[in-house]
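Asks: Please find the sequence and the predicted model below.
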Amino acid sequence: MKKALVSLVAGVMLFAGGGSVFAGQTPLNESVSEVIGTPYKWGGTTEKGFDCSGFIIYIFDQFKVKLPRTSSTQAKTGTEVSKDELREGDLVFFNTSGNGISHAGIYMGDGKFAHSSSSKGVVVSKLSDSYYKDRYVTARRVISSETYSSIVKG
């Protein structure tokens, strides 16, 4: 029932948004929209199920951007970015376990990020949600300006 509801909501969002859960159509938005609702699977890196870092790897592999496997190692990649300088495609990291970086997502603009939630699968959440706001650690820019232009600006 829960899967059906998530699929229904994602379908309505896709229909209402003209094929995307995001306002603007970009290659990054389209790639993320295609897997919204995919279930969480620890260690998952495919459309059968993703964990948070597996989701990020899956999306960025489509744009030929190679990243390390875990969220803690992804958090050491690229260049650190302050929260007020985030742009689409940046990675955001959280301490959800109390033991350092343990969750990650892709910043999608407008204060939102896409991630594979252990309870909801691939979803879009707000950085301002109290759960994520309280657990936010850092962000990293892992794509070049050239790659940014091709995947975010279309």
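Replies: Great, that's in hand. This structure is a prediction, so every number in the text was calculated from the model and none was measured. Numbering: from 1, shown residues only.

Asks: only C-alpha atoms for contact and neighbour calcs from this point on.
Replies: Fine.

Asks: ok, which stretches of this structure are strands?
Replies: 45-46, 49-50, 79-80, 91-94, 103-109, 112-117, 121-126, 136-141 (DSSP state E).

Asks: burial measure for the closest residue in space to T70 that isn't next to it in sequence, as a count.
Replies: Distances taken as C-alpha to C-alpha, 6 or more residues apart in numbering place S53 nearest to T70, at 5.5 Å, with adjacent residues excluded. The tally of other residues near S53 (other C-alpha atoms under 10 Å) stands at 28.

Asks: Quick one: neighbours of K48, just the number.
Replies: Residues near K48, counting by other C-alpha under 10 Å: 11.

Asks: Quick one: residues contacting it.
Replies: When contacts are counted by C-alpha atoms under 8 Å, 6 or more residues apart in numbering, K48 touches 38-39.

Asks: one step back: can you list the strands of the chain in CSV and add mean neighbour count?
Replies: CSV is the format used below for the strands of the chain (neighbours: other C-alpha atoms under 10 Å):
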stretch, mean neighbour count
strand 45-46, 18
strand 49-50, 24
strand 79-80, 15
strand 91-94, 26
strand 103-109, 25
strand 112-117, 24
strand 121-126, 21
strand 136-141, 21
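
Asks: ok, second structure coming up, stack it against the first:
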Amino acid sequence: MTTARTPLARRSFRGIAVAAIAGAGIALSPLPASAAAGGGGGGGVVAAAPVAAPNGVAQAAVDTALAQRGDMYQYGATGPDRFDCSGLTSFAYRAAGVEIPRTSRAQSTFGTPVAKSDLKPGDLVFFYSPVSHVGMYIGNGQMVHASTAGKPVAVVNLDSMTGYQGARRVA
């Protein structure tokens, strides 16, 4: 008996499997000197340094978001091959079984507020006033996000981003 799978289901499964395998390899590799020193060239892409999320839902969301690295930004896109910032975060949490609002501004009022010093993998981090950008914290001072036209989904140092407005925990 064969089970029919949708392209989204295949991509989500493949993405989670790839993230798990890649995470194991990254865990055994040292960070580049610039990333380990907190550098990264003012927003440059850095290697993802895996940190365990506080629960399975948050971990699944992080793994899904990380599996989208390299997919290009497109305003209004919600996946599976192109994303805007809030499309990426809503796609990742939907794959983990949690529905969150679609826009960065709506996401910024969803869930529980979290102090920057208490961030855990899976927390959503928000930027600019009014809020117009969101990323997902992945640990070790890093976040994954879909930044702007012409740029792929990438991991960056959280502190390389300007206009930090706060964070929310949704799982």
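Replies: Looks like it arrived, so ask away. This one's a predicted model, so the numbers in the text were calculated from it and none came from an experiment.

Asks: Tell me which residue of the second structure lines up with the residue nearest to T70 of the first structure.
Replies: Aligned by TM-score structural alignment, S53 of the first structure pairs with S86 of the second structure.

Asks: what's the distance between its match and A20 of the second structure?
Replies: As judged by C-alpha to C-alpha, to the nearest Å, S86 of the second structure and A20 of the second structure stand 23 Å apart.

Asks: Just give me the longest helix of the first structure.
Replies: helix 2-16 (DSSP state H).

Asks: Which residue is the nearest non-sequential neighbour of whatever residue of the second structure lines up with L86 of the first structure?
Replies: In the second structure, the residue paired with L86 of the first structure according to TM-score structural alignment is L119. Among residues not flanking L119 of the second structure along the chain, Y137 sits closest, at 7.2 Å (C-alpha to C-alpha, 6+ apart).

Asks: that older thread, the residue nearest to T70 of the first structure reaches S102, doesn't it?
Replies: No - assessed by C-alpha atoms under 8 Å, S53 of the first structure is found out of contact with S102, at 9.4 Å.

Asks: Touching both of these two, which residues are there?
Replies: S71.

Asks: any idea of the angle the longest helix of the first structure forms with strand 121-126?
Replies: Angle between the axes of helix 2-16 of the first structure and strand 121-126 is 60 degrees (criterion: axes from the mean of the first three to the mean of the last three C-alpha atoms, to 10 degrees).

Asks: one step back: which one, of the strands of the first structure, ends up nearest to V12 of the first structure?
Replies: Closest of the strands of the first structure to V12 of the first structure is strand 121-126, at 14.0 Å (criterion: C-alpha to C-alpha).

Asks: Would you check the span in the second structure matched by that closest one?
Replies: Going by TM-score structural alignment: strand 121-126 of the first structure matches residues 152-157.

Asks: Thought R168 was touching G111 of the second structure, still the case?
Replies: Yes - with contact defined as C-alpha under 8 Å, G111 of the second structure reaches R168; the gap is 5.7 Å.

Asks: any idea how far G23 of the second structure is from the nearest residue to R94 of the second structure once chain neighbours are set aside?
Replies: Excluding the flanking residues, the one nearest R94 of the second structure by C-alpha to C-alpha, 6+ apart is I100, at 7.5 Å. Here the criterion is C-alpha to C-alpha. By it, I100 of the second structure lies 25 Å from G23 of the second structure.
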